[in-house]
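Engineer: The sequence isn't on hand, but the structure is:
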């Protein structure tokens, strides 16, 4: 792009290649121009000292034109870059009235917003200025030699470009014109400083300034996001209806009542939260992959759905909180019954002679019964409480591994983040999901393939404890639905000494006794059941 400068009389002054420094008022030491690259949005906000700004004034006021130079059919062509003065409508509306009230200010902002978003109402120009000291200059001012304090008398007001945005629109035709841009648009918002209201002490006031380089592109896959969201929400509703029907069946209800409706609402909250989480993860990871692999610009950051993703995450957390509260209440109302299959042992004592009875009945046997100890029930209950606190993965190890990858392995800022002006929230969410999910799946895979098979399987160990203790377990999740752990010992008893217990295990190892399962010749010991209502 070329930048052409004119004086107020229209005479040509300079023609030069456009640089960001030509439109920038910020301190050069705070600028990082390596962030400026194609298809990467750039933004810089700073505060400019008024005295320093006046010190950069040229000898005479300058007006500028921008031109886009390009090649077509081996010809070098130029096209003028249109300029949109964003606050020209608001400024004109204010100048028409001497009294600006809140109602007028609201109307001005509404008109400004309407004009900004309605391209048909745009009034484009081709020439602009960066600093205007010519319009409101003091005509009676006389320059004094060796006096730098006369700026207060030199100008009455100064107009400057406080917000500059250069917008490039990228073509959607990737097959014939990849990475092709249309004529850019320069948007400017002007600010005004009244010099007459300043004194020497307040002359060092700081002015806000912002410069932006924005790339715009219409996505052809936006409809994919809409289809995914609609599909997930419909699936959440269907799954909630199915779970509500299953709850009605498990409770042996003939009609739908308020309890079933409440359960359906809770199921719907949980499933909608899952759908929103999946949608946010899908978009974040999809954008992360596209940005990482694209050679032709297909997507620009930040995406339009970024704010929507944040809202969905907040809504999903709120809905999931309702589901978790209901889950805690449900687990606290589960009924658990321990069934002890152990029978009392019968002992025959030595015969006793009753000398005062000469009949044959004087020689008799005394039969006693030994009670069943309760230690096995306590042991099973204790193991059940331990089992309820276990997870299928180690949460502490999971957090340590995630922090190790992020901090120690320096994966917090991957190479992909260097391609954008600032770390995008969508990329952060996607990258966090990738790391968190990778560590989680790795733990589950190692746990399933190695730990549960060769080291420790907590659920199977609990079932073995029930068989060794000859105690079964009923877990009633609902009134008529629950789970059953068949812990009846195939040996018929377990209240014995350690030597007998070792012999029992040896018999099972040699397969010379019955099986532990509920059904004959079966090892299945865990079941879900539906009990009658009169149970």
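Structural biologist: On my side now, so go ahead. Just so it is clear, the model here is predicted, and its values are computed rather than measured. Numbers count the residues shown, from 1 in each chain.

Engineer: can we go C-alpha only for contacts and neighbour counts from here?
Structural biologist: Will do.

Engineer: Where is the longest helix in the chain?
Structural biologist: Longest helix in the chain, counting residues (DSSP state H): helix 258-293.

Engineer: List the buried residues in stretch 303-311.
Structural biologist: 303, 306, 309 (16 or more other Cα atoms under 10 Å).

Engineer: just the residues you listed now: which is nearest residue 493?
Structural biologist: residue 309 (60.0 Å; Cα to Cα).

Engineer: Please report how far the closest one lies from residue 369.
Structural biologist: 70 Å (Cα to Cα, to the nearest Å).

Engineer: Over to residue 164?
Structural biologist: Taking Cα to Cα, one finds residue 164 at 97 Å from residue 369.

Engineer: now residue 244
Structural biologist: Residue 244 is 51 Å from residue 369, by Cα to Cα.

Engineer: okay, the two: which has more neighbours?
Structural biologist: residue 244 (22 against 11; other Cα atoms under 10 Å).

Engineer: Next one: that one from residue 445, what distance?
Structural biologist: Taken as Cα to Cα, the span from residue 244 to residue 445 is 32 Å.

Engineer: which strands and helices sit next to the longest strand seen in the chain?
Structural biologist: In the chain, with assignment by DSSP state E, the single longest strand is strand 157-169. The contact analysis (3 or more Cα pairs under 8 Å, 6 or more residues apart in numbering; DSSP states H and E) places strand 157-169 against strand 131-132, strand 185-194, strand 206-216.

Engineer: Dump those strands into CSV; add mean neighbour count as well.
Structural biologist: Converted to CSV, the helices and strands packed on strand 157-169 look like this (neighbours: other Cα atoms under 10 Å):
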stretch, mean neighbour count
strand 131-132, 20
strand 185-194, 18
strand 206-216, 18
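
Engineer: can you give me the helices for this structure?
Structural biologist: With DSSP H as the criterion, the chain has helices spanning 50-55, 88-95, 102-117, 151-154, 222-250, 258-293, 306-332, 375-388, 395-403, 425-446, 458-469, 498-509.

Engineer: before we go on, here's another structure to hold up against the first:
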């Protein structure tokens, strides 16, 4: 295939996939627009649309560059001659542009993911009732413990980047798969010899073509091992967190948009969990033998995770309960002293906790919700339609809870953005190697950039967690 024909096919593929990507970005923006409760298209909506486009187009550029390089390695390598270096210079320049654009756009996409995840509203609802009748006698350690566990899983991923990159380097450098990218028609694991009248040992496009399937294959292998073995026989951090909520008698109320969020029901079927070790073990034993109630939100149900679609009046009440605390923090906190600050903090926490517990218990006449399963199309599009269960207008104005068996609430964690993070890590690796022709340097810089992203997510996530849950940062490890 001539270089001009190959270049034309590459841009046709990019144009076609990017066109489909624009449609996908429009659908995601429309879903965000609905979940945010907006009524007019404003600058925030336009900005969100372009943020989605950049993430999708970045993925398109990466996939086209990677697939094109694999094709180039498979079909061009056996025909390679020294004069190809000059003839296909245009192809190499094109791949460089594709990888640069993909790296920049996917980096912006990851920044968007971090910003979205670290600005959610979250609150830990304590169902424990004081034994002495005084709300101040309820221990705060259970809430702090659950908050720290949530803080720990914010950046948890099924693919461990350090191990992934080491495995890739093992295959490329130690076993010698890198030598498949040699600038000659010979396919061998041995060190390539320099060809006559040529000063190039490796072809840049060939290097991308051999690195991409190894990146995907090793990541897929690690993912499968986690799903089949680690998650089943060692630990499932997400399910463990949900179980911890039930053992601690703590529910998690999350709002990732103005009128959309998630609810993890952690109310203990035993009524109280602030007990001694013997009572705790006896409670767990009775539950294992089905001698107590179920952990689910509904009677005789084990469903604990829900997607929420709340109405405007509930959101306004939720924000009003935070207003006194937000008006007090900042300069007033330093002026009024630590004791006044803690008084306002405790009052705000108790008011919000009482409101949310009463809401879940359906004890608020002004706020109701209905529970139903998601329809097939809602799962496909990851968007819940406003179809109520009640009769008349009330069935459409009340809030809706959808059983979340697919754990879509992990979208607020790195766990739920595994695909975007992997594509960014792979793009970084291929981009740096294309410029430096050094897999070791590419792995080091990809690991460091990932470390920076994790650090930013941890730092801003911890700050947001303290601000929104009213758990002091000093208590978050």
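Structural biologist: It's in. Keep in mind it's a predicted model, so treat the numbers as computed, not measured.

Engineer: hmm, back to that, can you tell which of the helices of structure 1 is closest to residue 169 of structure 1?
Structural biologist: helix 102-117 (15.7 Å).

Engineer: in stretch 265-280 of structure 1, what counts as buried?
Structural biologist: So, applying 16+ other Cα under 10 Å, buried residues of stretch 265-280 of structure 1: 265-280.

Engineer: what's it aligned against in structure 2?
Structural biologist: Mapped onto structure 2 using TM-score structural alignment, stretch 265-280 of structure 1 covers residues 50-65.

Engineer: what's the mean gap between that stretch and the aligned bit of structure 1?
Structural biologist: In the superposition against structure 1, stretch 50-65 of structure 2 averages 0.8 Å from its aligned positions (mean Cα distance after the TM-score superposition for structure 1).

Engineer: OK, contacts around the nearest residue to residue 165 of structure 1 once chain neighbours are set aside?
Structural biologist: Nearest in space to residue 165 of structure 1, with sequence neighbours left out and distances taken as Cα to Cα, 6 or more residues apart in numbering, is residue 212 at 4.6 Å. Taking Cα atoms under 8 Å, 6 or more residues apart in numbering, we find residue 212 of structure 1 in contact with 41, 42, 43, 44, 164, 165, 166.

Engineer: got it, and residue 452 of structure 1?
Structural biologist: residue 458.

Engineer: And it, what's its match in structure 2?
Structural biologist: Using TM-score structural alignment, residue 452 of structure 1 sits opposite residue 231 in structure 2.

Engineer: can you pull out the helices in the stretch 301-450 of structure 2?
Structural biologist: Using DSSP state H, counting those that start in this stretch, the helices of the stretch 301-450 of structure 2 run over 312-328, 331-360, 376-381, 394-397, 418-436, 439-469.

Engineer: mind checking which of those helices is nearest residue 264 of structure 2?
Structural biologist: Judging those by Cα to Cα, what sits closest to residue 264 of structure 2 is helix 331-360, at 11.1 Å.

Engineer: residues near residue 182 of structure 2, how many?
Structural biologist: Around residue 182 of structure 2 there are 25 residues (other Cα under 10 Å).

Engineer: Dead centre of structure 1: give me the residue that sits there.
Structural biologist: residue 429 (4.9 Å; Cα atoms, centre = their mean).

Engineer: so what corresponds to that residue in structure 2?
Structural biologist: Residue 429 of structure 1 maps onto residue 208 in structure 2, by TM-score structural alignment.

Engineer: isn't that match right next to residue 430, touching?
Structural biologist: Yes: contact criterion Cα atoms under 8 Å: residue 208 of structure 2 and residue 430 qualify, at 6.2 Å.

Engineer: how many neighbours does residue 291 of structure 1 have?
Structural biologist: 21.

Engineer: before we move on, what about residue 481 of structure 1?
Structural biologist: Residue 481 of structure 1, neighbours per other Cα under 10 Å, totals 19.

Engineer: Spit out the contact partners of the equivalent of it over in structure 2.
Structural biologist: In structure 2, the residue matched to residue 481 of structure 1 (TM-score structural alignment) is residue 260. Going by Cα under 8 Å, 6+ apart, residue 260 of structure 2 touches 35, 36, 307, 308, 309, 310.

Engineer: switch to 10 Å and redo it
Structural biologist: Counting by Cα atoms under 10 Å, 6 or more residues apart in numbering, residue 260 of structure 2 makes contact with 32, 34-37, 254, 307-311, 315, 384, 399-400.

Engineer: Over in structure 1, see which of those survive.
Structural biologist: Compared against structure 1 with both residues aligned by TM-score structural alignment, their matches' Cα atoms under 10 Å, the contacts of residue 260 of structure 2 retain 32, 34, 35, 36, 37, 254, 307, 308, 309, 310, 311.
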